[in-house]
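# Prediction below, plus the sequence it came from.
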Amino acid sequence: MTTATSTPAGAAGAPGHEPVLGDPFGAVLRRCWEGGGGRDLAFEVVERDDGFIIAQDAGKYFEPRDQWPQTEQWAVERAQGRVLDVGCGAGRHGLALLESGHEVLGVDSSPGVVEVARERGLDVVQAEFTGLPEGIGRFDSFLLLGNGTGLLGTPERARAILDALA
């Protein structure tokens, strides 16, 4: 299970800034986007089933390409043709690919995240990536970057999901 809460810097417990239930990651990205998409506006707290907990600045989901980790830059540079951006988040990878001339479709399960990515200009469908809607077509490349790889679960499940995407 993954959880996230939306708390602006310095506002923990302040009225109107209680943790959000239901679509917490969507609320975190919404708060960051409405504040200009920069740093120190909202923070994501993730707790994995194995007990690992991490807090991250949500501004990272809006950073320009030159501020991404090298592995993400490498992957986006190698995308070809029509691209499926799995777990697209705020759309930073998909938008960079659009600027490079690719046709891109984002997919994310969070309704709030889908709204933010659409507002930023990405074509997005709300769905679980293990149950993509019929009729979205074929893709030449797919991205599964950032925390999205954790959605793959066990090595066996990952193999089956990646085979299905391929």
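Received, thanks.
# Please count neighbours and contacts with C-alpha atoms only from this point.
Fine.
# May I see the buried residues of stretch 49-66?
For stretch 49-66, burial by neighbour count (16 or more other CA atoms under 10 Å) applies to 57-63.
# cool, stretch 151-159 as well?
Buried-residue list, stretch 151-159, by 16+ other CA under 10 Å: 151-152.
# ok, residues contacting it?
Contacting residues not belonging to stretch 151-159 are listed as Ile161 [CA atoms under 8 Å, 6 or more residues apart in numbering].
# what ranges do the helices span in this structure?
For the chain, helices defined by DSSP state H occupy the ranges 24-34, 70-78, 92-99, 111-119, 155-165.
# other SSEs contacting the third one?
The one in question is helix 92-99. Under the contact definition 3 or more CA pairs under 8 Å, 6 or more residues apart in numbering; DSSP states H and E, helix 92-99 sits against strand 104-108.
# mind checking how far the strand it packs on is from the chain centre?
Distance, stretch centre to chain centre, for strand 104-108: 10 Å (CA atoms, centre = their mean, to the nearest Å).
# swap in stretch 109-123?
Worked out by CA atoms, centre = their mean, stretch 109-123 lies 10 Å from the chain centre.
# Next, the buried residues of it.
109-110, 112-118, 122-123.
# hang on, the earlier thing: in a markdown table: the helices of the chain, plus distance to Ile136.
Below are those laid out as a markdown table (distance: least, CA to CA, whole Å):
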| stretch | distance to Ile136 |
| --- | --- |
| helix 24-34 | 23 |
| helix 70-78 | 21 |
| helix 92-99 | 16 |
| helix 111-119 | 16 |
| helix 155-165 | 12 |
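# this is the comparison structure:
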Amino acid sequence: MTITSSSRSPRGPARAAPAWSADPYTRALRAGGGPLYLRCPDGRRLPLEVERWCAGPDAADRTVLGRCTGRVLDIGCGPGRMVTALARMDRPVLGIDTVPAAVERTRRRGGPALLRSVFGDVPGAGRWRSVLLVDGNIGIGGDPAALLTRIRELTAPGGVLVAEASHGEAGLDERFEVRLDDGSGDTGPAFPWARLGQDALRDRAERTGWVTAGLWTAHGRSFVALRNGSH
């Protein structure tokens, strides 16, 4: 999971750099588990599945891995379970994340990863055949349309984006500022985020030039496969 960028290109608003060495997400990654939540302005706390992210790929993840062809880019790779799995399958893969602890953990697990924002300088732009956006990362930057447009720039013509949607709320489409909350009262800085259900994600993607290539659910998670038309 990518929480936020320390800075943004002209494609998005500038953000102050958070103190990643001590924030709740970094501590959870280093511990290998939570509790960890996204605290919404209305007081809701949305649980983040850090333990699952720090483990190996599960059955739902394997439905995603099975759709990966060619060179694979994992946006917001977090602690690197998908990157590591693909590397062990001898697939050309790269993970990017804006959190140093996430990149460090991915590398320790044997996966290639860079400390990089999706809105910054990403190697191989326009040549990635498969792109992953799982674990809620459709929320990156709080503007799904801008994110999906940017990912089209990174993806090869005819390439596929596999994006995970919020499960069980197909029409969900919300944007807000959130804070990380470890359950003890310690919260991180506010940052923009978004949540989309499967139908809403598909609709937004099609408006930004993607073509729906598949919809499925697996083990309580929902996904959309999107194909990039010509630029």
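Right, received. Where do you want to start? Every value quoted in this text rests on a predicted model; they were computed, and no experiment measured them.
# So which of the helices of structure 1 is nearest Thr2 of structure 1?
helix 24-34 (9.7 Å; CA to CA).
# If we go by neighbour counts, what in the closest one is buried?
Applying 16+ other CA under 10 Å to helix 24-34 of structure 1 flags 24-33 as buried.
# and the angle from it to helix 111-119?
Interaxial angle, helix 24-34 of structure 1 versus helix 111-119 (axes from the mean of the first three to the mean of the last three CA atoms, to 10 degrees): 30 degrees.
# Tell me which other helices or strands helix 24-34 of structure 1 touches.
Using 3+ CA pairs under 8 Å, 6+ apart: helix 24-34 of structure 1 touches strand 43-47, helix 111-119.
# Could you dump those into TSV with distance to Gly153 of structure 1 added?
As requested, the helices and strands packed on helix 24-34 of structure 1 are arranged in TSV below (distance: least, CA to CA, whole Å):
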stretch	distance to Gly153 of structure 1
strand 43-47	14
helix 111-119	22
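# can you tell which of these is closest to Glu128 of structure 1?
Nearest of the helices and strands packed on helix 24-34 of structure 1 to Glu128 of structure 1, taken as CA to CA: helix 111-119 at 11.1 Å.
# with structure 2 superposed, average distance for that closest one?
Compared with structure 2 after the fit, helix 111-119 of structure 1 shows a mean deviation of 1.0 Å (mean CA distance after the TM-score superposition for structure 1).
# okay, the angle between that helix and helix 92-99?
Using the same axes, to 10 degrees: helix 111-119 of structure 1 against helix 92-99 is 20 degrees.
# What residues in structure 2 pair up with helix 111-119 of structure 1?
Under the alignment (TM-score structural alignment), helix 111-119 of structure 1 falls on residues 100-108 in structure 2.
# Give me the contact list for that stretch.
If you take CA under 8 Å, 6+ apart as the criterion, stretch 100-108 of structure 2 is touched by 20-21, 26, 29-30, 77-81, 83-84, 95-97, 112-115.
# buried subset of those residues?
For the contacts of stretch 100-108 of structure 2, a neighbour count by 16+ other CA under 10 Å gives the buried set as 20, 26, 29, 77-81, 83-84, 95-97, 112-115.
# Can you tell me how far Arg48 of structure 1 is from Trp74 of structure 1?
Distance, Arg48 of structure 1 to Trp74 of structure 1, using CA to CA, to the nearest Å: 27 Å.
# Nearest the geometric middle of structure 2, what residue?
Asn137 (2.8 Å; CA atoms, centre = their mean).
# Aligned against structure 1, show me the partner of that residue.
Under the alignment (TM-score structural alignment), Asn137 of structure 2 pairs with Gly148 of structure 1.
# Neighbours of the nearest residue to that match once chain neighbours are set aside, how many?
Nearest in space to Gly148 of structure 1, with sequence neighbours left out and distances taken as CA to CA, 6 or more residues apart in numbering, is Gly87 at 5.9 Å. Each residue near Gly87 of structure 1 was counted by other CA atoms under 10 Å, and the total is 26.
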